[in-house]
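Trainee: Could you work out the structure for the sequence below:
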Amino acid sequence: MTEATLEKLKILAAAAKYDVSCSSSGTVRRNDGKGVGNTVGGVGICHSFAADGRCIALLKVMLTNYCMYDCAYCINRRSNDIPRATLSVSEVVDITMEFYRRNYIEGLFLSSGVVRNPDYTMERIARIAKDLRRIHRFNGYIHLKSIPGASRELVNEAGRYADRMSVNIEIPREQSLKYLAPEKDHKSVYEPMGFIRQGVLQCQEDKKKMRHVPRFVPGGQSTQMIVGASPDTDRDILLTSSALYSMPTMRRVYYSGYVSVNQYDSRLPALKQPPLVRENRLYQADWLMRFYQFKAEEIADESNPNLDLEVDPKLGWALRHPEAFPVDINRAPYEMILRVPGIGVKSAALIFSARRYRHLNSSHLSKIGVAMKRAKYFITCGELVAPSIADTSPEYVRRLLTARKSRGENPLQLSFDFS
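Mentor: Got it, this is the predicted structure:
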């Protein structure tokens, strides 16, 4: 690797750090003995951690940080005076192969700014994946960022060689997107999402008729929304996520707390640090929608459009609906057991199974894995006599569960130096 290439790699790897939708799971690509590497397990590839706790296993880099758009929230916006660089197709391919041979990485996450037009950029991204698969026989993980506004043909070309693809929706409401990025619209984002979805579904149909069918984005697709850059509420974000999850190929929606990189732009909020707690609450709410049978409208209703930062969304829902508790562990349906704070999906399944053979009490629940310090206010079982939310009040239970020592000016916000 030359000094010039190394310098470009440093610039473009730093520019790619704001995209958090670099998931690395959902597919298995075994080596047939003729290629290089493999993607195993289908449960994610990670073997080291950065200082902030993130798993590192992918070469996360941009093809270029030049961009024709001037989005207010983006560090790579056209009007910013920052170091710019562009890697050639052959440079990205060579770097990926050399890093893999040295066991630095197990796959590639490739995104890009938009230069000239979306099709020009998408064609280069697709060519990188094609060269890795066809010329170098690379069987490792490849995650490609599809360019909004790119044509169906180029998206389909990239999908034949990628394990996962993603298109970032960025801002949940069209009105807010138009305000912060006047040159973009949601139509240009949803179109490539539709192309990917149609390609995956067509591949699944072809598999029913033919034995050997070329794979198309076997890991599905993901997207990302920026939290805190616009006045959109958590309800707006969760309603958009819920609609995206209704697509059969959408695997994950990622939430990225806005990092104030363009403080001079008056359209953006003056944040001293990213809203990390709000980001975490959105991930918890996302988990409730995906695994706990909650609807977005329940988690953040019209009277409470933003999530409570003091308590997790599940506890917040329980405190707002005291009429639903206490829940009789030995008689309640599975769906209601799932809604008890302190009971997870696995614990709820074990409770539902175990109560067929005996009457459960609090000691049984503790052995199953229920967090009794939290759950005892919302359930009845056996000898349990703890004051329930129905006997006291939601405010009293809230005070008991949120009691904590002061950790400074704002105990809910972690402090990171992003300078």
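Trainee: contacts, neighbours, all on C-alpha from now
Mentor: Noted.
Trainee: my guess is Tyr258 contacts Met225, does it?
Mentor: No. With contact defined as C-alpha atoms under 8 Å, Tyr258 does not reach Met225; the gap is 9.4 Å.
Trainee: What segments of the stretch 151-300 of the chain are helices?
Mentor: 152-159, 174-180, 186-209, 234-245, 276-291, 296-299 (DSSP state H, counting those that start in this stretch).
Trainee: So which elements touch the shortest one?
Mentor: Yep, that's helix 296-299 we're talking about. helix 234-245, helix 313-320 (3 or more C-alpha pairs under 8 Å, 6 or more residues apart in numbering; DSSP states H and E).
Trainee: in the last one, what's buried?
Mentor: Think helix 313-320. 313-319 (16 or more other C-alpha atoms under 10 Å).
Trainee: another one to check against the first:
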Amino acid sequence: MNEKTLDKLKILADAAKYDVSCASSGTSRGSVKNGIGTAAGWGICHSFTPDGRCISLFKILLTNHCIYDCAYCSNRRSNDVVRSAFTAEELAELTIEFYRRNYIEGLFLSSGVMRNPDYTMEQMLRVVRLLRETHRFNGYIHMKSIPGASRELIARAGTYVDRMSVNLEIPSEQNLKLLAPEKDYESVFAPMRFIQQGMLESAEDRRKFRSAPKFVPAGQSTQVIIGATPDSDKQILTLASALYKRPSFKRVYYSGYIPVNKNDNRLPIIATPPLVRENRLYQADWLMRFYQFKASEIVDDAHPDLELDIDPKMGWALRNPAFFPVDINTAPYEMILRVPGIGVKSAKLIVASRRYGRLNSVQLKKMGVVMKRAQYFIVCRELPMRTVNELTPQYVRRQVSQKQKKQAADLLQYSINWGE
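Mentor: Model prediction:
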């Protein structure tokens, strides 16, 4: 690698670090004759950074030149930063070289907006086309779709990549217009609709013809910045819930706001990224996706923001004591799933195992139930009897929040260290 290419790599890889919507999962792409690479449906875990983070994908910007002036972005046009750009040929060659050296197994490709959205999409499309057709690369590719890009370009790109993402960035259009005056929700939601339509058409074609090409087989995702605006967790989770109702949508990623532009009076002044809040949003997101919770159950008008000292599932349980205690040996799966300390796997094991006899606390523990939390919300043959005072929400909160407060404090300390 020559010195010029190395300089570009340092600049553009560093500029790409703020985009978190790049997990690789949900698709399998087998090896092909005369091709190189595969993509596994369980996700790629390949190399690690010095601080322990797994970096399975080559995460890079095509360029950090940008025509937009978004308040929250380090690459905005008014920032005095070193600018650089790869050509499509350079980036495709670099990706293949990294793969051959066993550094990476896939690519996450994003870019600043050069000239206009369509021009940028054309350049990114050239990269993935070169990888697939010229280099015969068959590994995982996640490509960022540029807001405002045309349907034709998205349709062409979708036949080459495994996943596409279009970042919302700000949870409400009013605040998006404040921080990014040149953007609007329509420019973001239009590409999302194009991707969804392409996926549905592809699924229909594949039902008729098994050889029909796949279109974005791993679905689409988006990113929301947390803490840059006063939007509540209720607004954020309601938005995420609406997105998950779309058949093509796989993930919403939450990114704690990092103050990269400290002299912009449109942005809040914070010392560290809101990592604890980000963590709670991911937990709430998990409840919606796998635990059959609705956004309105996790947050509402009376509680528009998630509690930081306890997790969202525990918060719901303490606000709804009438649902408890749950009899592990008779309750339906849906109710067992709502008990704090019981996960999806444990709930399925409980339902399957109780057909052969009544379960006790020892058996539950072996199934993976966290009894330190679950014991306050379940009835089981061998659990000790508790007084009325012990079962009040106030008492339970005191008991279970101590450990979670420590975990939150550890996460806060990590964010402080990160900021330094």
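Trainee: Can you calculate the TM-score here?
Mentor: Scored against TM-score structural alignment, normalised by the length of the first structure, the superposed chains reach a TM-score of 0.96; 418 aligned residues with a C-alpha RMSD of 1.8 Å.
Trainee: Mind checking the helices of the stretch 151-300 of the first structure for the one nearest to Glu335 of the first structure?
Mentor: helix 276-291 (10.9 Å; C-alpha to C-alpha).
Trainee: if we can go back for a sec, could you dump the helices of the stretch 151-300 of the first structure to JSON lines with distance to Ala129 of the first structure and mean neighbour count?
Mentor: Below are the helices of the stretch 151-300 of the first structure laid out as JSON lines (distance: least, C-alpha to C-alpha, whole Å; neighbours: other C-alpha atoms under 10 Å):
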{"stretch": "helix 152-159", "distance to Ala129 of the first structure": "7", "mean neighbour count": "22"}
{"stretch": "helix 174-180", "distance to Ala129 of the first structure": "30", "mean neighbour count": "16"}
{"stretch": "helix 186-209", "distance to Ala129 of the first structure": "16", "mean neighbour count": "17"}
{"stretch": "helix 234-245", "distance to Ala129 of the first structure": "26", "mean neighbour count": "20"}
{"stretch": "helix 276-291", "distance to Ala129 of the first structure": "31", "mean neighbour count": "19"}
{"stretch": "helix 296-299", "distance to Ala129 of the first structure": "36", "mean neighbour count": "18"}
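Trainee: Arg133 of the first structure is nearest to which of those?
Mentor: helix 152-159 (11.1 Å).
Trainee: any idea of the angle the closest one forms with helix 186-209?
Mentor: On the basis of axes from the mean of the first three to the mean of the last three C-alpha atoms, to 10 degrees, helix 152-159 of the first structure is oriented at 60 degrees to helix 186-209.
Trainee: follow-up on the earlier one: just put the helices and strands packed on helix 296-299 of the first structure in JSON lines and tack on distance to Ile351 of the first structure.
Mentor: Listed next are these as JSON lines, based on distance: least, C-alpha to C-alpha, whole Å:
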{"stretch": "helix 234-245", "distance to Ile351 of the first structure": "28"}
{"stretch": "helix 313-320", "distance to Ile351 of the first structure": "19"}
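Trainee: how about these, which one is nearest Ala300 of the first structure?
Mentor: helix 234-245 (5.2 Å).
Trainee: about what we covered before: can I get the helices of the stretch 151-300 of the first structure in a markdown table including distance to Lys17 of the first structure?
Mentor: Below are those laid out as a markdown table (distance: least, C-alpha to C-alpha, whole Å):
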| stretch | distance to Lys17 of the first structure |
| --- | --- |
| helix 152-159 | 22 |
| helix 174-180 | 21 |
| helix 186-209 | 21 |
| helix 234-245 | 22 |
| helix 276-291 | 16 |
| helix 296-299 | 29 |
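Trainee: Looking at those helices, which is nearest to Ser419 of the first structure?
Mentor: In terms of C-alpha to C-alpha, the element of those nearest to Ser419 of the first structure is helix 276-291, at 16.0 Å.
Trainee: Now tell me what touches that closest one from outside.
Mentor: Contacts with helix 276-291 of the first structure, where a contact means C-alpha atoms under 8 Å, 6 or more residues apart in numbering, come from 227, 234, 238, 241-242, 254-257, 294-296, 299, 307, 309, 312-314, 345, 412-414.
Trainee: how near is the residue nearest the centre of the first structure to Val385 of the first structure?
Mentor: The centroid of the first structure falls nearest to Tyr254 when counting by C-alpha atoms, centre = their mean (2.3 Å). Noted for Tyr254 of the first structure: a distance of 41 Å to Val385 of the first structure, by C-alpha to C-alpha, to the nearest Å.
Trainee: Can you say which of the helices and strands packed on helix 296-299 of the first structure is nearest to Cys381 of the first structure?
Mentor: Nearest to Cys381 of the first structure, of all those, is helix 313-320, at 18.1 Å by C-alpha to C-alpha.
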